[in-house]
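> Need coordinates for the following:
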Amino acid sequence: MKILAAIDSFKGSATSEQLNTAALSGILAAFPDLQVQSIPIADGGEGVLDVLAYQENAIRKTIQTTDLLGRQLEVPYLLLGDTAIIESAKIIGIDLVTVGSESISRATTFGLGAVVQSAIQAGAKTIIVSLRGTGTSDGGQGFLKSLETTDLSGVTLIGASDVTNPYYGENGAATIFAAQKGATAAQITQFNARDARFAQELLRDRGIDLQKIPGTGAAGGLGGAIALLGGQLISGFKLISDLVHLEQAILESDLVLTGEGHLDYQSSQGKVVSGVAKLAKKHGKPCVALVGSRSDDLGMLENDLTAAFSIQTRPISLDDAIMTQTTLKNMANTAQNIARLIESFR
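The predicted structure follows:
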């Protein structure tokens, strides 16, 4: 039997690689003759660079830029041949600020432009920007300003996100996402009105309708800025899974292990567990999710997953549960028990 581990990172606790290694180590401790494979995975949000750093041709670069509040910081990006991978959360991430009305009023995507410029200078012909985990809601205006004199001809710009929200409106960037980034009700109204004016002027003057392009509301409207610059908006999970050849690995496996920090019905919306489970189902492979916690209602995931288990072994506080050592120990233990159960029926 060959077992594949493709587990998403548990935010604030353990990386995808750590979790895969823990799960497979637990299995091998009991069944040393089994074949195993680890594929670090992400959905286009936080952890993208960590996942793709394991590619043979990955080269890590760093650049000095500014974060979402204009503070200096050094950030990494990756080169995979002539393709650059930029994790926007490293530059304009919500984890870089204390969330509140004051921070969201100042938050800008401007600093992201310097990283794109650096990638072009390094020879990148394709630039992929992951769009999850940002703390901005500036409609991508800062990003546009930072690149207004940059020659993007010959460069393919790609925004990676599974968000399909429009640029503005009742399902737009500000209305749906700004509150979680600290915006007040008044600020949300203000941001939405600003985005609507910009989009309507763009449609009138240049014939570009951001509202008809799915995903322009991603990352506080940064998706719209990428589209305006001639870029593409594509599924973050599909992009990453293609780069790491996940589907082929699933095809060659007998059991697939996946997981994330918290599993619920929203996990079916472009997250790793959903993507892995769908690929496994496509090829008739059992897929088991090992998660930090799970809800009773998993929505559409119930149709794709074989089973889903929390790795916790007792009642435990969140602070204790997310301790890295605890998470990895519990992951190894749970994965080993899954393997024991399956082996008992063989």
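> make it CA atoms for all contacts and neighbour counts henceforth
Noted.
> hang on, residue 208 packs against residue 202?
Yes. Using C-alpha atoms under 8 Å, residue 208 is in contact with residue 202, at 5.9 Å.
> the strands in the stretch 101-250 of the chain, which residues?
In the stretch 101-250 of the chain, the segments counted as strands under DSSP state E, counting those that start in this stretch are 126-130, 156-160, 232-234.
> Report the angle between the second one and strand 126-130.
Angle between the axes of strand 156-160 and strand 126-130 is 20 degrees (criterion: axes from the mean of the first three to the mean of the last three C-alpha atoms, to 10 degrees).
> From residue 39, how far off is residue 10?
Residue 10 sits 15 Å away from residue 39, going by C-alpha to C-alpha, to the nearest Å.
> for residue 317, same thing?
Distance from residue 317 to residue 39, by C-alpha to C-alpha: 30 Å.
> Put together JSON lines for the strands of the stretch 101-250 of the chain, with distance to residue 331 and mean neighbour count on each row.
Shown next, in JSON lines, are the strands of the stretch 101-250 of the chain (distance: least, C-alpha to C-alpha, whole Å; neighbours: other C-alpha atoms under 10 Å):
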{"stretch": "strand 126-130", "distance to residue 331": "27", "mean neighbour count": "25"}
{"stretch": "strand 156-160", "distance to residue 331": "29", "mean neighbour count": "24"}
{"stretch": "strand 232-234", "distance to residue 331": "31", "mean neighbour count": "21"}
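> of the ones you listed, which approaches residue 293 most closely?
Checking the strands of the stretch 101-250 of the chain against residue 293 by C-alpha to C-alpha gives strand 126-130 as the closest, at 25.5 Å.
> how far out from the middle of the chain is the closest one?
Centroid separation for strand 126-130 versus its chain: 13 Å, with C-alpha atoms, centre = their mean, to the nearest Å.
> Stretch 187-205 now?
27 Å.
> To compare against the first, here's the next sequence to fold:
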Amino acid sequence: MHVVIAPDCFTGTLTAQQAAQAIADGWRRTAPQDLLTLLPLSDGGPGFLDVLGGALPDAQTLAVTVADPLGREVPAAVLVVEGDSGRTAYVESAQSAGLHLLDAGERDPALTSTWGVGQLLEAALTTGATRIVVGLGGSSTNDGGAGLLAALGVGRPADLARGGLSLGELGDDALSGLDAVRERFAPVELVLASDVESPLLGLQGASAVFAPQKGASPELAQALEGALGRYVEVVRRTLPETTDLLTGKPVRLDKQPGAGAAGGLGYALYLLGGRRVSGVGEVLSAVGFRDLLAAADLVVTGEGSFDWQSLQGKVVAGVATVALETATPSIVIAGQTLVGRREAMTLGLSGTYAVATSREQVEAAMADPVGTLAARAARVAATWSPQR
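Below you'll find the predicted structure:
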């Protein structure tokens, strides 16, 4: 039996690589005769480059040093891949703007900046890439990508790189360099890879939905919403809106799906001419996932918490969709399972298995994530692998 093990990271405990290895170790205890293919995955958030670098043997890594959300130097990388249609550079925004880069007491989306992501884009341009893919997710920022734009020369750092709250003070000419930067990126296919479809503003936007996860109080989240509103107003004064040919209405980039991803980084990339794709879809395509499943009998995916968000563009949903299309049974092993059987079956999953179902089990899983995940995988293998 050929089993493809393709999990996402278990946020806060295991990387995707560690999760895949733990599942494989447990599976082998019960079914040592099975052929296992380990394929860690990502939806564009933390681990995006690690996953692609591990799956693309010809990829070259350009090491760089960039600013973290508070301006301190951190190591990062650009992954460069040669293809039939040209050179692609992959960038992971979380390497410079990630929430994991900050201690709990440092998390403040009023102050954190995406300046370092702009530095990563500059580095990607120097590789001569004709296509730049930016993985979005896991950010600590809520500045609408203004810091990124400042690093590229759109405006003064004093205006754009002091965090999300200061954007409420922008002058009408704060983005005077936007046209010039857009011209620099015009020859490049710029892609934002994200699992988030939220717009920039509103009840489903960056501030309302994601700022609280980054340390914002309800009052701060509301203030950030107002600051981003002013930012959008300045953008609309600077950049003429295009018209939708079908409806005749202006195209509002702040309302595009994914504009609110990574605290609004998606919006900044739209301003530079970018287009959005599914983060996990981009990864699955890059690693040849569909072709791999043609020779598989079962695919096992997983993540820390299998919940309602998992159904909307996360790794589990992407894996299950392709598995369903290729008639390959798929199951999920998650730290916790909060999705009902009916919803899971609608996604195409043939089974869902939780590592922990009680508070005591959750505590045990947090204390020994590798051991408890492997133990659960061993029990699942007894159900799915034919015993000799």
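> which position in structure 2 aligns with residue 162 of structure 1?
Counting by TM-score structural alignment, residue 162 of structure 1 lines up with residue 195 in structure 2.
> who's more crowded, residue 317 and residue 39 of structure 1?
Comparing residue 317 of structure 1 with residue 39 by neighbour count (other C-alpha atoms under 10 Å), the higher total belongs to residue 39, at 22 against 8.
> Would you mind measuring from that one to residue 191 of structure 1?
Taking C-alpha to C-alpha as the measure, residue 39 of structure 1 falls 40 Å from residue 191 of structure 1.
> Break down the stretch 201-350 of structure 2 into its helices, ranges please.
218-238, 261-271, 279-286, 289-293, 315-325, 341-347 (DSSP state H, counting those that start in this stretch).
> And what about the residue most central in space within structure 1, helix, strand or coil?
The structure's structure 1 has its C-alpha centroid closest to residue 45; by C-alpha atoms, centre = their mean the separation is 1.9 Å. Secondary structure assignment for residue 45 of structure 1 (DSSP: H, G, I helix; E, B strand; the rest coil): coil.
> Not counting its neighbours along the chain, what's nearest the aligned partner of residue 286 of structure 1 in structure 2?
Counting by TM-score structural alignment, residue 286 of structure 1 corresponds to residue 329 in structure 2. Of all residues not flanking residue 329 of structure 2 in the chain, residue 298 sits nearest, at 5.1 Å (C-alpha to C-alpha, 6 or more residues apart in numbering).
> before we move on, what about residue 357 of structure 2?
Among residues not flanking residue 357 of structure 2 along the chain, residue 336 sits closest, at 6.6 Å (C-alpha to C-alpha, 6+ apart).
> Same check on residue 185 of structure 1?
Residue 185 of structure 1 sits nearest to residue 179 (C-alpha to C-alpha, 6+ apart), 7.6 Å away.
> measure that neighbour to residue 246 of structure 1 for me?
Going from residue 179 of structure 1 to residue 246 of structure 1 by C-alpha to C-alpha gives 35 Å.
> What residues does residue 251 of structure 1 make contact with?
280, 283, 285 (C-alpha atoms under 8 Å, 6 or more residues apart in numbering).
> for residue 246 of structure 1, that is, sorry about that
Residue 246 of structure 1 makes contacts with residue 39, as judged by C-alpha under 8 Å, 6+ apart.
> Residue in structure 2 paired with it?
Matched by TM-score structural alignment, residue 246 of structure 1 corresponds to residue 289 in structure 2.
> hmm, back to that, distance of the residue nearest to the residue nearest to the centre of structure 1 when sequence neighbours are not counted relative to residue 124 of structure 1?
Counting by C-alpha to C-alpha, 6+ apart, residue 132 is the residue found nearest to residue 45 of structure 1 once chain neighbours are left out, at 4.2 Å. Distance of residue 132 of structure 1 to residue 124 of structure 1, given as C-alpha to C-alpha: 22 Å.
> okay, now the closest residue to residue 209 of structure 1 other than its chain neighbours: neighbour count?
Spatial nearest neighbour of residue 209 of structure 1, excluding adjacent residues (C-alpha to C-alpha, 6+ apart): residue 203 at 5.2 Å. When neighbours are counted by other C-alpha under 10 Å, residue 203 of structure 1 registers 14.
> what span of structure 2 lines up against stretch 171-181 of structure 1?
The aligned range for stretch 171-181 of structure 1 in structure 2 is 204-214, by TM-score structural alignment.
> Any buried residues in the matching stretch, and which?
Residues of stretch 204-214 of structure 2 classed as buried: 205-214 (neighbour count, 16 or more other C-alpha atoms under 10 Å).
> do stretch 103-112 of structure 1 as well
Residues of stretch 103-112 of structure 1 classed as buried by neighbour count (16+ other C-alpha under 10 Å): 103-105, 107-112.
> So which of the residues you listed sit within helices?
Taking DSSP state H, the ones among the buried residues of stretch 103-112 of structure 1 that sit in helices are 103-105, 110-112.
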